[in-house]
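Student: only geometry, no sequence info:
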């Protein structure tokens, strides 16, 4: 069953009419409905095009959070062969909000790391909605060190509202763990490519996304804080989240213009949740191009280029 966002109401109504006509045609062989269905389908597609060509930053935030949007596990299942997830940080325990391990991307060995939000109640609880604790980031550091040891390029798939804000996470050194993970990204001499596939929230995202090449899906968002969080701090009113989203410049187009990300991956009409296969394929193609360019650089230049990239952000504004 399709799930429509609030702003997609015109499309939902047209789709409901199409479903009614098709049901009528199935129940009454004497009713010719083909022309009406085609007309309504064309109208629905045009409405969808117009909606998605003019999404506000808040609407893009809702699309990025859509429950049917492909998650880390969907990308890995399609793009990575022989994926072997590794568990534990060798210091405290396992955190299933971050999943990672070696595998093969289009025939080449890589290390894949990312946040998994989960697709239903059971898996969302299992993965803590993609919000990692310190042991998750320390696991990411362990995997990056392993990638460095075995000369494996690192692919990071970022999708998190942010690091877990609970008391126990702070007690176990959340800020330090995020900083160490960010440092591990910067120190790699192997290429790393990060893709924001949904939400890129705060330090929880940058801990994996400090990469040579940072890409975003077209309707993903990437920001230092959620719009609701920013509105609560600035105006003490979470209801102003839409205004906050606009002012924070969180969309792929804004971040590309500001030099925060290096490329935007187009999504199928109506968002990745409407055609996950096409979105995943386009993401794989973009990762392949990025890794091919980086493969031509010597190891020390890979690290130097990454550091120059992040030092340059904001300097020309």
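Tutor: That came in fine, so what should we check first? None of these values were measured; they are calculated from a predicted model.

Student: contacts, neighbours, all on C-alpha from now
Tutor: OK.

Student: strands of the stretch 51-200 of the chain, start to end?
Tutor: Secondary structure of the stretch 51-200 of the chain by DSSP state E, counting those that start in this stretch: the strands cover 80-81, 98-105, 108-115, 154-160, 192-201.

Student: what helices and strands are in contact with the last one?
Tutor: When contacts are defined as 3 or more C-alpha pairs under 8 Å, 6 or more residues apart in numbering; DSSP states H and E, strand 192-201 sits against helix 57-64, strand 154-160, helix 202-209, strand 213-217, strand 221-223, helix 276-294.

Student: next one for the comparison:
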């Protein structure tokens, strides 16, 4: 199980961390300088820095050669400097031309060949696109089932799970599932009570997951174990809702299992499913408003969430 995003549960496992600070970038002013002007300014600035660095040495050299200042020395060597610049520029152009010719010779350009026509691929049918997730085709023949009327599908589905003492199964009408799915995505975590005679009630944590486009799964775990182990807690009851027949038949088939030796019975699992429908199913009137309020309070980590109100609503018929 993954750690829920619910603020009420998350505080049990995490401590608030430091919020990184980001420095705000200041806007920089952009000068409108043409390319030639920019090159001139950059070259002139570079020359001035070089001149300042070697000012003393140039002054001594000017005196040794009989010049009255550095400017006279620079003027005397001006022709020689220009000749060296021209030689360097010519050598650079020859090297560039040579490299271009070699590249053109070694890697001749040719357009890519047109794509070959491909025959449509035949994809083998899969029972599930996600490893470890069982879809409805893992339990029944979908093609044959789609040809049956809804009443007969319901009968076959219940008969399919009748021999397993720990199994849970249900047939959910399409409109009911639409409401369940909508609230499940909005409130993927919640808690439900299981009454214990002479001991009050035991609180269980539920989590919705959607591992496949046609499958929704509900995991039930004792809240005490979830507090102790967090994401490593093992659910005692798992129920999957399969929606492959939703469009053609208006039905969603649900199947689940209650784990042995976990302190839970099949009757406890059925009670949890009944409570699940109470809070996530379509409810009208004041009952529906109270139950939606409890869902909202739990999802938002509201301190006004009341376990006693939860018990009252779960036992109300």
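Tutor: Sure, I can see it. Only a predicted model underlies this, so the values are computations on that prediction, with no experimental measurement involved.

Student: can you calculate the TM-score here?
Tutor: Once superposed, the chains reach a TM-score of 0.25 (TM-score structural alignment, normalised by the length of the first structure), with 137 aligned residues with a C-alpha RMSD of 6.6 Å.

Student: about what we covered before: which of the strands of the stretch 51-200 of the first structure sits closest to residue 12 of the first structure?
Tutor: strand 192-201 (22.7 Å; C-alpha to C-alpha).

Student: can you give me the strands in the stretch 151-300 of the second structure?
Tutor: 167-173, 189-196, 200-212, 215-222, 237-242, 251-258.

Student: if we can go back for a sec, need the helices and strands packed on strand 192-201 of the first structure in CSV (columns: distance to residue 304 of the first structure and mean neighbour count).
Tutor: Shown next, in CSV, are these (distance: least, C-alpha to C-alpha, whole Å; neighbours: other C-alpha atoms under 10 Å):
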stretch, distance to residue 304 of the first structure, mean neighbour count
helix 57-64, 32, 23
strand 154-160, 16, 28
helix 202-209, 16, 26
strand 213-217, 13, 25
strand 221-223, 24, 28
helix 276-294, 12, 17
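
Student: turn these into JSON lines, columns for distance to residue 38 of the first structure.
Tutor: Output for those, formatted as JSON lines (distance: least, C-alpha to C-alpha, whole Å):
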{"stretch": "helix 57-64", "distance to residue 38 of the first structure": "27"}
{"stretch": "strand 154-160", "distance to residue 38 of the first structure": "37"}
{"stretch": "helix 202-209", "distance to residue 38 of the first structure": "43"}
{"stretch": "strand 213-217", "distance to residue 38 of the first structure": "30"}
{"stretch": "strand 221-223", "distance to residue 38 of the first structure": "34"}
{"stretch": "helix 276-294", "distance to residue 38 of the first structure": "23"}
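
Student: the ones you listed: which one's closest to residue 99 of the first structure?
Tutor: Of all these, strand 154-160 comes closest under C-alpha to C-alpha, at 9.8 Å.

Student: who does the strand or helix carrying residue 62 of the second structure touch, helix- and strand-wise?
Tutor: Element membership for residue 62 of the second structure, per DSSP states H and E: helix 55-64. Helix 55-64 of the second structure is packed against helix 70-76, with contacts defined by 3+ C-alpha pairs under 8 Å, 6+ apart.

Student: show me what the helix it packs on is packed against.
Tutor: Partner elements for helix 70-76 of the second structure (3+ C-alpha pairs under 8 Å, 6+ apart): helix 55-64.

Student: 10 Å instead, please
Tutor: Helices and strands touching helix 70-76 of the second structure, by 3 or more C-alpha pairs under 10 Å, 6 or more residues apart in numbering; DSSP states H and E, are helix 55-64, helix 78-106.

Student: which of the strands of the stretch 51-200 of the first structure sits closest to residue 282 of the first structure?
Tutor: Once the strands of the stretch 51-200 of the first structure are compared by C-alpha to C-alpha, strand 192-201 is nearest, at 11.6 Å.

Student: ok and that closest one relative to helix 57-64, angle-wise?
Tutor: Note on geometry: by axes from the mean of the first three to the mean of the last three C-alpha atoms, to 10 degrees, strand 192-201 of the first structure and helix 57-64 are set 110 degrees apart in direction.

Student: what residues sit buried inside strand 192-201 of the first structure?
Tutor: 192, 193, 194, 195, 196, 197, 198, 199, 200, 201 (16 or more other C-alpha atoms under 10 Å).

Student: what angle do that strand and helix 202-209 make?
Tutor: Using the same axes, to 10 degrees: strand 192-201 of the first structure against helix 202-209 is 170 degrees.

Student: burial count for the residue lying closest to residue 280 of the second structure once chain neighbours are set aside?
Tutor: Nearest residue to residue 280 of the second structure in three dimensions, chain neighbours excluded: residue 180, at 5.1 Å (C-alpha to C-alpha, 6 or more residues apart in numbering). Neighbourhood size, residue 180 of the second structure [other C-alpha atoms under 10 Å]: 19.

Student: with residue 136 of the first structure instead?
Tutor: 29.

Student: and if you look at the one 10 residues further on?
Tutor: Using other C-alpha under 10 Å, residue 146 of the first structure has 15 neighbouring residues.
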